[in-house]
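> Please find the sequence and the predicted model below.
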Amino acid sequence: MQDILEYILKNITTVPDDVKIAVEDLEGTTNYIVTVNPTDVGRIIGKEGKVIKAIRTIMRVIAIQRGVHVRVSIVSENTPLATETTTEETVTPVKEEGLTVEV
């Protein structure tokens, strides 16, 4: 899965050599921590987060096929607050009038 993520990211970024992916396995979830050049963070996130959502959807589909859980986080290289600039997507079930909707 890391190879697929790396392939996608290197083809989106303007500085593909700066794409680095760290992998952490925590409590049954594989965390992919992506580091990119600061100039590429906007390209990876996309307008209104559409690009990163699409990347996460692709990774989620692959994860479901393999029966695993994944999380993709983006940090910017050479940023002193890199750990604070992480973007993550979480799915929280919301219950309304007997219906469960994922937001």
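Cool, the structure landed.

> make it CA atoms for all contacts and neighbour counts henceforth
Fine.

> Check which element follows the helix or strand hosting T35 along the chain.
According to DSSP states H and E, T35 maps onto strand 29-36. Next in sequence after strand 29-36, counting helices and strands by DSSP H and E, comes helix 41-45.

> Tell me the buried residues in that next one?
V41, R43, I44, I45 (16 or more other C-alpha atoms under 10 Å).

> Dump these into a markdown table; add distance to I8 as well.
Listed next are the buried residues of helix 41-45 as a markdown table, based on distance: C-alpha to C-alpha, whole Å:
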| residue | distance to I8 |
| --- | --- |
| V41 | 14 |
| R43 | 12 |
| I44 | 10 |
| I45 | 13 |
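
> The structure to be compared is supplied as follows:
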Amino acid sequence: MKELVESIAKALVDFPEEVHVTEEENGHSLLLRLEVHPDDMGKVIGRNGKIAKAIRSVVYAAGTNRQKRVQLDIGRDSK
């Protein structure tokens, strides 16, 4: 699941080397945290959040196939 989010995000941003995804699994739930360069936040979120919503939909569908409840948190890289 982590690789899926990384590949989608790297295709969208100008600084793919600064895309970081962390995974926290807790029973039947999975939290994915996506961090990108501050200049790339708009590209990952999109106008009115449409791209972020689309990424979450894909991740949610992939999690359903694995019988996991998936949550995607999008933030900026703290570096």
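Arrived safely. All figures in this text were calculated on a predicted structure; none of them were measured in a lab.

> Need the TM-score between these chains.
TM-score of the superposed chains, computed with TM-score structural alignment, normalised by the length of the second structure, equals 0.92; 79 aligned residues with a C-alpha RMSD of 1.3 Å.

> Just list what the strand holding T35 of the first structure packs against, helices and strands only.
Contact partners of strand 29-36 of the first structure among helices and strands, from 3 or more C-alpha pairs under 8 Å, 6 or more residues apart in numbering; DSSP states H and E: strand 20-26, strand 69-76.

> Would you mind finding the most buried of the ones you listed?
strand 69-76 (a mean of 20; mean count of other C-alpha atoms under 10 Å).

> just the angle between that strand and strand 20-26, please?
Orientation check (axes from the mean of the first three to the mean of the last three C-alpha atoms, to 10 degrees): strand 69-76 of the first structure against strand 20-26 gives 140 degrees.

> can the helices and strands packed on strand 29-36 of the first structure go into TSV with extra columns for distance to Y7 of the first structure?
TSV is the format used below for those (distance: least, C-alpha to C-alpha, whole Å):
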stretch	distance to Y7 of the first structure
strand 20-26	11
strand 69-76	14
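
> returning to what we had before: show me what counts as buried in the strand holding T35 of the first structure.
So, applying 16+ other C-alpha under 10 Å, buried residues of strand 29-36 of the first structure: T30, N31, Y32, I33, V34, T35, V36.

> Report the mean deviation for that strand after fitting onto the second structure.
Compared with the second structure after fitting, strand 29-36 of the first structure deviates on average by 0.7 Å (mean C-alpha distance after the TM-score superposition for the first structure).

> Work out which residue lies at the spatial centre of the first structure.
In the first structure, the residue lying closest to the centroid (C-alpha atoms, centre = their mean) is V72, at 2.7 Å.

> Next up, the contacts around the residue lying closest to that residue once chain neighbours are set aside.
Leaving aside its sequence neighbours, V72 of the first structure sits nearest to Y32 (C-alpha to C-alpha, 6 or more residues apart in numbering; 4.8 Å). Neighbouring residues of Y32 of the first structure by C-alpha atoms under 8 Å, 6 or more residues apart in numbering: Q2, I21, A22, V23, E24, V70, R71, V72, S73.
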